[in-house]
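[1] quick check, what structure comes out for this input:
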Amino acid sequence: MPVVHNTYISRYLPILLTVLAIITPASYAKTPKPVAVVSNSDATLTFCYEDKQLLPYYAGNSNNVAELPGASIEHLRAATAATGVNLQLIRLPWLRCLQGLKDNSIDALIASVETERLHYTVYPKLANGEPDTNRAFNQLGLCLAHRFDNPITDKIKSKTEQFSVARALGYRPIPMPSNAVIIGVHSIEKALDLVVSKRVDATTMLCQLNGLDAKEHHLNLLPIQLMYPPIHQSFGYLMLSNSFYQRYPQLSEQLWNALPKTLDKARYLEYLNVTE
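    Reported below is the predicted structural model:
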């Protein structure tokens, strides 16, 4: 057996030990482990909407999902399908939907951006922090609705002659001409009755949906006409809970991006003609 001289060992042992240190399994243990990515099919969005009919958005007056559920539900189904998100629908009174979003027991609802909701909602934003209207769920316009034989246009232009506008109690104030006098009533139906009976000059009604002129079906049976352009426009956003967005930030952005691509404007208009 050949003899290995001590001088040979002393010369090459440090090099050998360095090589062994590099290839030892312990060095591999320091490499960061890949982060598990949850696939889209594993994500479920629990969406809450009101248990009262609100056409064209929601159909049916119960806690059950109607066979023809409303244009907003059809739109949401298309967007979640396009992004591979499972969808669970829940119908509750509106305030309970808001509370569920606040305590993270539900994941999403459709609402406007309001200051009091900012601390518990997440919605699509521009780089400057403003709401991204291009990724809004829907847009609506409100017009003044008046009797066809009421010269309300002249009253508005006069700036000095007052005119009355009936609006349902609980609705948020919207900008009005300076000579408008707001009359609070208990319902939209009551507001229309006052207009038809000439006891007030006007009320506000839906007249635009997603950039298209729109008219609720029952107005065709009344001596009412809508005054364009809309006096007010607003946007509804897919509001996500803080918990859902923190779990699925990229998926949330994909879902918001899918909304304008899956919007069927004609379907919203078709639901306005539903009579039951």
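
[2] C-alpha only now, for contacts and for neighbours.
    Will do.

[3] identify the residues contacting stretch 11-25?
    Residues from elsewhere that reach stretch 11-25, judged by CA atoms under 8 Å, 6 or more residues apart in numbering: S27.

[4] how many neighbours does T7 have?
    Residues lying near T7 (other CA atoms under 10 Å) number 8.

[5] kindly confirm my reading that it is in a helix.
    Yes: T7 forms part of a helix when assessed by DSSP: H, G, I helix; E, B strand; the rest coil.

[6] quick one: it from V19, how far?
    20 Å (CA to CA, to the nearest Å).

[7] do A71 as well
    Distance of A71 to V19, computed by CA to CA: 67 Å.

[8] how about A258?
    A258 is 53 Å from V19, by CA to CA.

[9] can you check T80 too?
    To V19, T80 is 53 Å away according to CA to CA.

[10] next, the structure of the following sequence, for comparison with the previous one:
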Amino acid sequence: MPSFTACIDDRPWIPYTNPNLRNPGNMQLVMDSVASDLGVTVEVVALPWKRCLESLRSGKIDAMIGGADVPFTRELAVFPKHGNEVDTNRSLGTARIMLVKRSSSDVDWNGKEFINLARPVAVAMGTQVMINAVESAAAVSDQGGKTDDQNLRKLIQNRVDLMAGYEFDLKDLIEKNYPALVTMIPQPLVETHYYLAFSKQFHSRHSQFAEIFWNKIAADRNSVPSRTGTNFNQTPIISASALR
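    Okay, here's the model as predicted:
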């Protein structure tokens, strides 16, 4: 079986990927388990995410770890499929985009539509999947803030009605800094699956191997011990999710 190279974002995306390869994220742990079981060497390199994508497009890198199946990434990579649809059962993991409101607010989200929403929803600048999720739900996104903390402050200041962020990023931040001021709405805005996606060049040469590797991800994923953000002793970088 062929060995291959795979890139991750060079910014921490805790607990999913971590550029400190001696302290890997959950998706890296799944990759390690699969590679070990199959007797394959996977060389993981941490790159700026845009360079990771361009290296995948050019074939300099064979795969990316933690890519979302969106139109942009479909142009340059191959995802596991079931029929004509991406196969979520063979993803590396999922991340839930959650909404946060002021504790005193009557704004809500019931899983299908917003209730009493009058102002925009704050999202971190450049987080394309999150922006798409908010706007697909017929809300206006405010993309002025670079971090979750900036957007939580904007929420507390009554400049927006809600803010959106990844569940793992938000939990510790809210508990540490804003426990009485804001509340996370239990119903997720969207649950996004993230994948090992191969470059089109690599997949054209090794399509059978790709299927074997994806199938092993599905078999191993739930048996690999997972880690939470508190295991890493570092701050997640929310903008690491840009273009995923």
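
[11] T80 and V19 of the first structure: which has the busier surroundings?
    Higher neighbour count among T80 of the first structure and V19: T80, with 21 against 11, using other CA under 10 Å.

[12] V65 of the first structure: neighbouring residues, count only.
    V65 of the first structure: 18 surrounding residues under other CA under 10 Å.

[13] oops, could you answer that again for S104 of the second structure instead?
    Neighbour number of S104 of the second structure under other CA under 10 Å is 10.

[14] corresponding residue for it in the first structure?
    Matched by TM-score structural alignment, S104 of the second structure corresponds to D149 in the first structure.

[15] what about the strands in the first structure?
    Here the first structure has its strands, by DSSP state E, at 44-50, 86-92, 108-111, 121-122, 138-147, 163-168, 180-185, 202-209, 212-213, 224-241.

[16] distance to L76 of the first structure and mean neighbour count for those - can I get that in CSV?
    Formatted as CSV, those follow (distance: least, CA to CA, whole Å; neighbours: other CA atoms under 10 Å):
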stretch, distance to L76 of the first structure, mean neighbour count
strand 44-50, 9, 20
strand 86-92, 9, 16
strand 108-111, 10, 23
strand 121-122, 17, 22
strand 138-147, 11, 22
strand 163-168, 28, 20
strand 180-185, 33, 16
strand 202-209, 16, 24
strand 212-213, 20, 15
strand 224-241, 9, 19
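
[17] R267 of the first structure is nearest to which of the ones you listed?
    R267 of the first structure lies closest, by CA to CA, to one member of those: strand 202-209, at 10.6 Å.

[18] name the helices or strands packed onto that closest one?
    Strand 202-209 of the first structure makes packing contacts with strand 138-147, strand 163-168, helix 188-196, strand 224-241, helix 265-271 when contacts are defined by 3 or more CA pairs under 8 Å, 6 or more residues apart in numbering; DSSP states H and E.

[19] so which of these comes closest to L95 of the first structure?
    Across those, closest to L95 of the first structure is strand 224-241 (CA to CA), at 14.5 Å.

[20] next up, the contacts around the residue mapped onto V123 of the second structure from the first structure.
    In the first structure, the residue matched to V123 of the second structure (TM-score structural alignment) is R167. Residues near R167 of the first structure by CA under 8 Å, 6+ apart: 182-185, 187-188, 191, 203-204.

[21] switch the cut-off to 7 Å
    182-185, 188, 191, 203-204 (CA atoms under 7 Å, 6 or more residues apart in numbering).

[22] brilliant, that's me finished.
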